[in-house]
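Asker: The following block contains a protein sequence and its predicted model.
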Amino acid sequence: MDHLESLCARAWPVLAEVPLGDWLMRAADGFTGRANSTLTCGDPGMPIPRALGVIEGFAREHGIKPTAHVVIGSPPEQAIEAAGWRVDLDHPGGAESLVMTGPLEKFADGVAESRDLPGWWELTAGSEVSPAQRHVLGSGTNVCFAGTVENGSENGTVVAAVRGAVVEDVLHVARLAVRPSHRRQGLARRLMGELAGWGLEQGATTCALQVAEHNEPAIRLYEELGCAEHHRYRYWVPAVS
């Protein structure tokens, strides 16, 4: 689990990153929980209550909410709870997320073309893209901006989009989105197949993605593509913040 979490973190570049023993404190101006929390895999190199104090200082320095990204059932989780932190039930993406993995060859179909289309950013990040969003989504050495354009025209509207990033032999999949007017047409499945084909060309063999536990349609899609739950994580915050 720790190695996979580390690969997912490397696929999601942040503005500020500071190691704390094996842990990794991360900040990106509040854009996504993953980019603005401390990954708590391994040993922080100090007692956990003290490490949590360091996390709070890092969060204050970067203007973000002090948050720990914790694999459910991992050794640090019980100590974090005992230190007085609580599960962040108010997190916008939900309190708990699944990490799912699957073999790319099982659903690869075609090869996605990476295109930095204006509509791609609008669909995946919103109408006004912040510097933090552009950094997290746009940085990296092996990233694909895959999109489906209405009627296949270069000047058409981007109706489906997804981001892929290859780290070692893993294709990290994120920001899969389809416009409401074009849902239930198989666009997400088709785009995932094309992204998988791109990943295979880059030397990846496995996909990894994170999805909120309440996002049942997405979970069903990924299961149909051959993905299965690998583990779960949730965010912890100070009980009084």
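Answerer: Arrived safely.
Asker: From now on I want contacts and neighbour counts done on CA atoms only, so please keep to that.
Answerer: Will do.
Asker: gap between Gly63 and Ile72?
Answerer: 26 Å (C-alpha to C-alpha, to the nearest Å).
Asker: again with Val54
Answerer: Distance from Val54 to Ile72, by C-alpha to C-alpha: 22 Å.
Asker: what do you get for Thr205?
Answerer: Counting by C-alpha to C-alpha, the gap from Thr205 to Ile72 is 26 Å.
Asker: who's more crowded, the two?
Answerer: Set Thr205 next to Ile72 and count neighbours by other C-alpha atoms under 10 Å: Thr205 wins out with 19 against 16.
Asker: Which residue ranges of the protein form helices?
Answerer: Listed in chain order, the helices of the chain (DSSP state H) span residues 2-10, 48-62, 75-82, 118-125, 131-138, 187-201, 216-224.
Asker: I'd like the ones you listed as a markdown table, with distance to Leu98 and mean neighbour count appended.
Answerer: Supplementary listing: these in a markdown table, determined by distance: least, C-alpha to C-alpha, whole Å; neighbours: other C-alpha atoms under 10 Å:
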| stretch | distance to Leu98 | mean neighbour count |
| --- | --- | --- |
| helix 2-10 | 12 | 16 |
| helix 48-62 | 24 | 17 |
| helix 75-82 | 16 | 16 |
| helix 118-125 | 20 | 19 |
| helix 131-138 | 20 | 18 |
| helix 187-201 | 18 | 23 |
| helix 216-224 | 9 | 14 |
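Asker: number of nearby residues for Ser127?
Answerer: For Ser127, using other C-alpha under 10 Å, the count is 11.
Asker: And for it, nearest residue in space, chain neighbours not counted?
Answerer: Excluding the flanking residues, the one nearest Ser127 by C-alpha to C-alpha, 6 or more residues apart in numbering is Trp121, at 7.8 Å.
Asker: Okay, one more to line up with it:
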Amino acid sequence: MSRPTQRDGTQRDGTHALASRAEDAGLNAAATADSIWLDGWLLRFCDAKAKRSRCINALAPGRLPLPERLALAQARYAAHGLPLFVRITPFVPPGLDEGLAALGLGRIDDTRVMLQPRLASLGPPAALPAELELQPLDGAAYAELIGQWRGTPAAQRQAHATRLTQSPVRYEARVLRRRDDAQVLAAGQWACEAEFVGLYDVAVTPASRGQGLGRRLCEHLLAQAREAGARIGYLQVEADNSPARQLYARLGFSDAYAYHYRTAAGAG
């Protein structure tokens, strides 16, 4: 029997409180040095690929009328040469999504936050095949690798590297590679804060997909995070990324809440 849900999609049996804590952990993991507070909104300006590091997070109702607050925020983003994105979660002040839609901001990037509240249930990961090995990478090297795979411009790679190396949250990155030629087949990283661990930037090269490497990598990442004290896992994944969502479901993750962005037409 399915559990009752609230209008925001989170469950009423305590999962809402857990989801709220995961949201806080995700905000901290995406922290940037370049940010300001504007009438209840946290504005971030890191010009990396991930919108969560260069968007508005609405954390409090504020006092200014919405059009005025939006205009002030727009001026800030224009000064940084960035488009404006407002991240809409179940935790934003009531009516914000509808208000932004009425002002002409379109909806993009339907995303799910998935939770695994019992990481200990996964047990130890299976041993890797003899021909494979895990290798750690520092934040700068990892940002460069993922940026190359995604075709990210050099400036965004550098911004990503800066955010990782200056993060107030502990990040650990690993690549799965062949021993004989050191070719990297898959990569991922985790961000750990208290008992929460987030999986970020998990990727498998196109030629290596369909071999279970993504699951092997995630199992080892989560095992390392458990050794660091993590007990609850979270991640963010696009709603239409069925292969990734199926992988995470096999690891015990399930949908906790959804979010999307509001932005001016064409900015997405």
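Answerer: Noted; the coordinates are in hand. None of the values given here were measured: they were computed from a predicted structure.
Asker: sorry, back to before: can you tell me which of the helices of structure 1 is nearest to His230 of structure 1?
Answerer: Closest to His230 of structure 1 of those, according to C-alpha to C-alpha: helix 2-10, at 9.4 Å.
Asker: Who are the contact partners of the equivalent of Glu77 of structure 1 over in structure 2?
Answerer: By TM-score structural alignment, Glu77 of structure 1 lines up with Asp97 in structure 2. When contacts are counted by C-alpha atoms under 8 Å, 6 or more residues apart in numbering, Asp97 of structure 2 touches 88, 262.
Asker: can you do 6 Å?
Answerer: Asp97 of structure 2 sits next to no residue when contact means C-alpha atoms under 6 Å, 6 or more residues apart in numbering.
Asker: residues near whatever residue of structure 2 lines up with Thr32 of structure 1, how many?
Answerer: Alignment note (TM-score structural alignment): Thr32 of structure 1 maps to Ala50 of structure 2. For Ala50 of structure 2, the count of nearby residues is 13 (other C-alpha under 10 Å).
Asker: can you check Thr38 of structure 1 too?
Answerer: 28.
Asker: residue ranges for the strands of structure 2, please.
Answerer: 35-38, 41-44, 56-58, 85-88, 106-116, 132-137, 170-178, 184-193, 196-204, 232-238, 254-263 (DSSP state E).
Asker: Output these as CSV; include the columns distance to Thr162 of structure 2.
Answerer: Shown next, in CSV, are those (distance: least, C-alpha to C-alpha, whole Å):
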stretch, distance to Thr162 of structure 2
strand 35-38, 14
strand 41-44, 14
strand 56-58, 20
strand 85-88, 21
strand 106-116, 25
strand 132-137, 14
strand 170-178, 12
strand 184-193, 15
strand 196-204, 16
strand 232-238, 21
strand 254-263, 24
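Asker: so which of the ones you listed comes closest to Ser20 of structure 2?
Answerer: Nearest of the strands of structure 2 (C-alpha to C-alpha): strand 254-263, 9.5 Å.
Asker: In structure 1, which residues correspond to that closest one?
Answerer: Using TM-score structural alignment, strand 254-263 of structure 2 lines up with residues 228-237 of structure 1.
Asker: Could you do stretch 201-208 of structure 2 as well?
Answerer: Residue span in structure 1 matched to stretch 201-208 of structure 2, by TM-score structural alignment: 175-182.
Asker: can you tell me the distance between the two ends of the matching stretch?
Answerer: End-to-end distance of stretch 175-182 of structure 1 (C-alpha to C-alpha): 16 Å.
Asker: Just the residues contacting that stretch, thanks.
Answerer: Against stretch 175-182 of structure 1 from outside (C-alpha under 6 Å, 6+ apart): 124, 159-163.
Asker: What are the buried residues along that stretch?
Answerer: By neighbour count on 16 or more other C-alpha atoms under 10 Å, the buried set for stretch 175-182 of structure 1 is 175-178.
Asker: quick one, what contacts the closest residue to Phe253 of structure 2 other than its chain neighbours?
Answerer: Excluding its sequence neighbours, the residue lying closest to Phe253 of structure 2 (C-alpha to C-alpha, 6+ apart) is Gln116, at 4.4 Å. Applying C-alpha under 6 Å, 6+ apart, we find Gln116 of structure 2 in contact with 232-233, 252-253.
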